[in-house]
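[1] no sequence for this one, just the structure:
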């Protein structure tokens, strides 16, 4: 995606001359050193058949089962980091200085925060607190191999509770803080937990009223209060603060409690997925599963170590964030905690003029979901659009020049220093590597982040059932639209999906349903043997070449390219057949149309008894407001979104972008609805990884869908 210029070509020549001189100066060392890097093959098939299995060329003989010799469980994984960096900062939390109510134009009141510096616990302090908490849980009667639930937002205490469970062989049950009451009650009942670790907000808003529905629950531990709140709960349910349980673990009579350390095959986590449909299902992850997964993921992060700082803000109940944080701690990296609402200076809970978390923390490593990266890129372009003509021109020239250089495999140090260093400060200015996962990242957003953030933005592909591991793009692979080669801990296999017309014999590249196999593949679904048998297969049930491994059937459709990298092209559940017989891949349409500047989020919807696709759109507030101002439309935000002229303008842009992205005519929405409501996990319309909940969206916007289809 090249940025368009506004000035006359003749006026651009002085700027182009400067760029050419810079190009000549920076290319001299490359010419002297030698030829550019040759093309690389990242994975090869282990059989002569096109379906694979495909294995990374970085480890062709066997699969990674761990990273550190003799370190086979998560408790010893963390202790490795403690020995590496014992007295260094480990977990950091910003001090809340004040909160202020800020009235909005629509009459609503938003709470804005002013935050101070990060306060840090050292590795030794975190290790001690985890040990005491684990002993305290044992003093309450918790036994090894009995689950403990953590139902809390991402914060330092979440990780301390997790380490306490790993040390004492208490399987950790994870639940998203934004799950609905029915889903939470289902998970806690199914896992038969006696202890829930939570925070005061969630306790008061959600857990308090559902305690009666969880018969095995006896103890609730609040992480963010110095003493237990005075609550009226059913008889037999006790409430404690986390500090009280740690004090209990420090009592002389409890210091002698014998700790039963876990074995590699022991259950470490029962991770309840947020689920885009139905009740969440618990995925059983063993210590060896997670250790193998993290070994594969860390192998693609160059020089991971104590000099790195990671910003933790995604849900720790998501396997992407949990794996990333555990990996960082094992290598002695520190983690500063944040949230999507306080991440940057422009985040919704940060008071104007005060600093967001990344500005203070200055992280070097960051994980993200595409929704977050889309927001960042659009926020930067909104700033660019408000610059003067000369500044905009310089930015666009630098952007297009760097795009050309990256496509040739070269960087642009001068442009980075003079232009993009000012953009990088949006994320603190020191990020050296970003990983995107959870959903497809559009090529335009990936390229934009590569250029403006001056660091590799890798795409990863994995699922909860594979401990988040599957593939990750190489840091030197600057291609877009792909998710990389298999990690060294797993293999990929394709199988035909006849209904969708995808076959492993397709040319020029084999295509089919993606199966992931290896030591990182989960043991199955908790108390759900029927679904486990359907989705998890042993090797011989797949093919002779796949024997000896457990495989997970992902439901995603992939294409293995000539260099061994995977491209995810479709999903079984997202395929809809229109009235005239055309198949529409909804996720593919959404990924393409998110490149529209007027679109923040979109759900493509199609009904099999209709002949066209429609779009449910969350518009970009700033751009749509400017469009309304140009039309002299003086109205509230809700009225602007519902105005037919605004729907027509957004549809026009969507059609234009759809054509540029080479969507088929029948794939491009013919009608759209604009919603004034953002889709966040709190609304229940997207998961905590910001994946669309299609059933909930359909139900919520049923009347709009009927209007667009003329029902």
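    In hand now; what should we look at? Note that the structure is a prediction, hence the values are computed from the model and not measured. Numbers count the residues shown, from 1 in each chain.
[2] only C-alpha atoms for contact and neighbour calcs from this point on.
    OK.
[3] which residues sit in contact with the spatially most central residue of the chain?
    The residue at the geometric middle of the chain, judged as the C-alpha nearest the mean C-alpha position with CA atoms, centre = their mean, is residue 369 (3.5 Å). Contacts of residue 369 were listed using CA atoms under 8 Å, 6 or more residues apart in numbering, and they are 436, 437, 438, 439, 689, 690.
[4] surely the first one meets residue 368?
    What it means is residue 436. Yes - shown here, residue 436 and residue 368 form a contact pair, counting by CA atoms under 8 Å, at 4.9 Å.
[5] so if I had to pick from the two, which one is more boxed in?
    Higher neighbour count among residue 436 and residue 368: residue 436, with 24 against 20, using other CA atoms under 10 Å.
[6] next, the one to line up against it:
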């Protein structure tokens, strides 16, 4: 074991805080572009690109002394012990939720220490410990500085303060954790628990019975699971049956508060992690339908992710963040890590339901909001119905249309243009306050493509900037992000200061490093923010990372040489097939183009057959906007989903919808890339059907089988666009 490294001089946390506030974030124009590394181009690849702010080296820490997520959190504990850290809403006697109740940084620090100590206590004194794998070491060893902790803690719930406290407890004792989530299903959860040999799961109470049943059905595979900790109180009398079921399956059952109390009376000193310690194993579902791969993420990648955030985003004093996206996924964990380092208060949703977002925001009034395109498009539709599409109040419609259209015009003049106006900003401020967005200084989006028109409208209508980022589980979320006020939204910005990139040519998909306007090809990443291996999976690791350390993302990108070498994600590798006439089709590119240009559709699955000459598709209508489209196009008023589906069973109506979809992509797709027939429905791509991953990427082999009957019917019906078909 290498010796622990210590600096000669330790800087005071308050001094570090002053440096962070003084020098971060970097000016937007300094990190907005990328540059080529000289003499880095080799055959079959583009040049290597780095951020223009630091072209000669990659950066990995916000400060030399902050080299673990543990130290990042403790920095804020030292600087602002009495500042609000975590906030939650309590359910009132009338069934509604009250205001946010806050716990300060020192309280959270004490609670996670108690929980960590308590976890060791319930495992070391567990009556079923002897039934676990002999290689599973549950002992407490304060000298343990191994990269891999001896056991893995599993977390399973929607976003709540107990989830985050458990995560911090693991950091404090160099324990690796992993996350389960509902969309995995019992088979995949069983696979993860068996692979990791996880001895304890910390879960919300509603998951406990299902987890006990999981072990009951697979006692050999889950022999190591000997403890469950409920995040909610458990009553020995009311929940006696749960205790009996747990004992019958060799599981000790506790609630969160019991474990905290046990830790408080049996305290253990922290075992601080090193920069190489494994923080989490984040399981990511692939698009093939196979078992998920466990992405091993060290504290090194976590601190690099904080560095990426700090370079682009200011942590304002007294700032509040809304932890809406699932903490089981890496996007929200990056947001949480940044917030805790910068001393930003984190408010948690009142429930697992996404429908409570606006109600929470009205109470929380966050400064930082990170959502996904699906949520933003619904927000866009709701705002439009109150403003530019508000036919019931023509005066209000005219006022907001004038203000929003002028801001759209001004914000498109140049990068960085905020389009501020004394009168219009006050009017728009009323709208933002109505939904709790009046203090927002940062809106970010990621995980899937978003329409540039949505970005433009939300910036103008909410009077704030908005960034689109790109990242993966393997990169600890974001490794690039656009400027908040990008004149022509659509890019993911320049590669960040923590990572370098290059593109691999894909001749069979006609993507080359010499393409006009900038290279195109598979995106490759390297740097301190990029993972090093998959958990217990050397075969997949060897496929993903080459001998020089480049990670092959599987995403196809374009680098815009005409605009600062900014990055655009345009396709997926291997997502292509050939039609009967010999044309190659890349369905993801086609889907993204339709979705970005035709806002009345929120899901699309494009399918082709090598024996056919045209494409068919399954369309998922956007319930928030489709009635407006029907009203304007067909002069008909329909509101219920059932009536809308009946409406589009009419071949003339379906054909007109398809014509409008194809018109929206004029100049962007060639004739053979356009759809010729469609199935119209709502929400066809559901996680529970296994046709999409939890991050909503289409599992094409699975989807092709699942929708086979639909595809056959569409091809039997034939092309609805006869004139276009004749051009093929």
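    Received the coordinates, thanks. Keep in mind it's a predicted model, so treat the numbers as computed, not measured.
[7] sorry, back to before: counterpart of the residue nearest to the centre of structure 1 in structure 2?
    With TM-score structural alignment as the matching criterion, the partner of residue 369 of structure 1 in structure 2 is residue 372.
[8] show me the strands in the stretch 151-300 of structure 2, by range?
    Taking DSSP state E, counting those that start in this stretch, the strands of the stretch 151-300 of structure 2 run over residues 152-156, 176-179, 200-203, 227-230, 252-255, 278-284, 293-298.
[9] which parts of the third one are buried?
    Within strand 200-203 of structure 2, the residues that qualify as buried by neighbour count (16 or more other CA atoms under 10 Å) are 200, 201, 202, 203.
[10] then stretch 703-718 of structure 2?
    Buried positions in stretch 703-718 of structure 2, judged by neighbour count with 16+ other CA under 10 Å: 703, 704, 710, 711, 714, 715.
[11] before we move on, what about stretch 476-495 of structure 2?
    476-487, 489-495.
[12] ok, stretch 106-115 of structure 2 next?
    Within stretch 106-115 of structure 2, the residues that qualify as buried by neighbour count (16+ other CA under 10 Å) are 106, 107, 108, 109, 111, 112, 113, 114, 115.
[13] what would these look like in TSV with distance to residue 99 of structure 2 and secondary structure?
    Below are the buried residues of stretch 106-115 of structure 2 laid out as TSV (distance: CA to CA, whole Å; DSSP: H, G, I helix; E, B strand; the rest coil):
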residue	distance to residue 99 of structure 2	secondary structure
106	21	helix
107	19	helix
108	19	helix
109	23	helix
111	22	helix
112	24	helix
113	27	helix
114	27	helix
115	26	helix
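[14] tell me the one among those residues nearest to residue 555 of structure 2.
    The shortest distance between residue 555 of structure 2 and any of the buried residues of stretch 106-115 of structure 2, using CA to CA, involves residue 112 and amounts to 38.2 Å.
[15] in structure 1, what sits opposite that closest one in the alignment?
    With TM-score structural alignment as the criterion, residue 112 of structure 2 matches residue 130.
[16] isn't that match right up against residue 158?
    No - applying CA under 8 Å as the test, residue 130 of structure 1 and residue 158 come out as separate, 10.5 Å apart.
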